[in-house]
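Enquirer: I'd like to go over a predicted model; first the sequence, then the structure.
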Amino acid sequence: MGRSVDENIFSMIHNAAKKHNVEAALIAAVIHAESHFNPKAQSGVGAKGLMQINAPTQRHLGIVNIWDARENVNGGAKYLKELLKSFDGRIELALAAYNAGPGNVRKYKGVPPFAETQGYVRKVMKLYHSYKS
């Protein structure tokens, strides 16, 4: 993990990893892919913060202030944990669900045939393995 990123973000990642029993490397990889570690990032479809959480997911997770980096990372880690549990610990499927929604992963019985989602899963897995080493 690059040192140009705020050390507080790494602390948040490690705390969320411990709290939700999700690997810190996976959380960091998702943040890297989603927002490039920018807590003020906002997508064209309204996903916000470090982990690019959309409004329905924010409500589902009970996140009060999506712009609070700690809440955003904790919420995103909690969501990753839910997805990992839903897909029997299969990281690729959890990542596909994070990107395209769990319904699409179930519908296609695997990573959906969407170029964006397939590219997202490849990118995050590469980052994940990089952060793990």
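Expert: Received the coordinates, thanks.

Enquirer: rest of the way, CA atoms for contacts and neighbours
Expert: Will do.

Enquirer: now do the buried residues in stretch 57-73.
Expert: Burial within stretch 57-73, assessed by neighbour count using 16 or more other CA atoms under 10 Å, is assigned to 58, 61, 63, 66-67, 69-73.

Enquirer: narrow the residues you listed to those in helices?
Expert: 58, 61, 69-73 (DSSP state H).

Enquirer: nearest to residue 84, of those?
Expert: Nearest to residue 84, judged by CA to CA, of those is residue 61 at 15.2 Å.

Enquirer: need the contact list for that closest one.
Expert: 75, 78-79 (CA atoms under 8 Å, 6 or more residues apart in numbering).

Enquirer: and for stretch 119-133, what's in contact with it?
Expert: 1, 25-26, 28-30, 32-33, 92, 95-96, 99.

Enquirer: this is the comparison structure:
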Amino acid sequence: MLRWHKEIEASAKKYALDPALIAAVIEQESGGDPNSVSPVGALGLMQLMPSTAKLLNVDPYDPAQNIEGGTHYLQMQLKEFGNLSEALAAYNAGPGNVENRTWAKIPETLNYVQKVPILINKYERIWNANRFFSSST
């Protein structure tokens, strides 16, 4: 994810989110592959569904726009649900599955909600150890 640090930091600043959160979502979603396509059609680094990318007016094939769109969408979920677990569940399984409380029955989403915070800790250590990132953007 470090190759995308400038894009991550720009989006983190724009949407007032921790860059470690964004890096963690990227790792969990695509493993950092900007050409990743999921079995259900989610695209790019942050695995945006085409309809979500259209809603956010971003090109999901452009890494910088994909990061910006995914960060914006994640911020929307945090504002809507008010906590990280439900925001991550909404990002992964869709807001409807959080609203109707079915996300906890989806194994992939349960795994996602458990793994992303572990990855956040990993990227917080990396960002803190490499404070030069902020000065180089």
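Expert: Done, it's in. Here the structure is a predicted model, which is why all the values come from computation and not from measurement.

Enquirer: just the buried residues of the contacts of stretch 119-133 of the first structure.
Expert: Using 16+ other CA under 10 Å as the burial test, these include 25-26, 28-30, 32-33, 92, 95-96, 99 as buried.

Enquirer: want to throw the contacts of stretch 119-133 of the first structure into TSV with secondary structure?
Expert: Listed next are these as TSV, based on DSSP: H, G, I helix; E, B strand; the rest coil:
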residue	secondary structure
1	coil
25	helix
26	helix
28	helix
29	helix
30	helix
32	helix
33	helix
92	helix
95	helix
96	helix
99	helix
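
Enquirer: adding distance to residue 10 of the first structure, write those out as JSON lines.
Expert: As requested, the contacts of stretch 119-133 of the first structure are exported to JSON lines (distance: CA to CA, whole Å):
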{"residue": "1", "distance to residue 10 of the first structure": "8"}
{"residue": "25", "distance to residue 10 of the first structure": "10"}
{"residue": "26", "distance to residue 10 of the first structure": "12"}
{"residue": "28", "distance to residue 10 of the first structure": "8"}
{"residue": "29", "distance to residue 10 of the first structure": "12"}
{"residue": "30", "distance to residue 10 of the first structure": "13"}
{"residue": "32", "distance to residue 10 of the first structure": "12"}
{"residue": "33", "distance to residue 10 of the first structure": "15"}
{"residue": "92", "distance to residue 10 of the first structure": "23"}
{"residue": "95", "distance to residue 10 of the first structure": "20"}
{"residue": "96", "distance to residue 10 of the first structure": "24"}
{"residue": "99", "distance to residue 10 of the first structure": "22"}
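
Enquirer: of all those residues, which comes closest to residue 112 of the first structure?
Expert: Nearest to residue 112 of the first structure out of the contacts of stretch 119-133 of the first structure is residue 96 (CA to CA; 7.3 Å).

Enquirer: please name the nearest non-neighbouring residue to the most centrally placed residue in the first structure.
Expert: Note on the first structure: the residue nearest the mean C-alpha position is residue 30, at 4.1 Å, using CA atoms, centre = their mean. With sequence-adjacent residues excluded and distances taken as CA to CA, 6 or more residues apart in numbering, residue 30 of the first structure is closest to residue 124, at 6.1 Å.

Enquirer: please consider this matter closed, and thank you.
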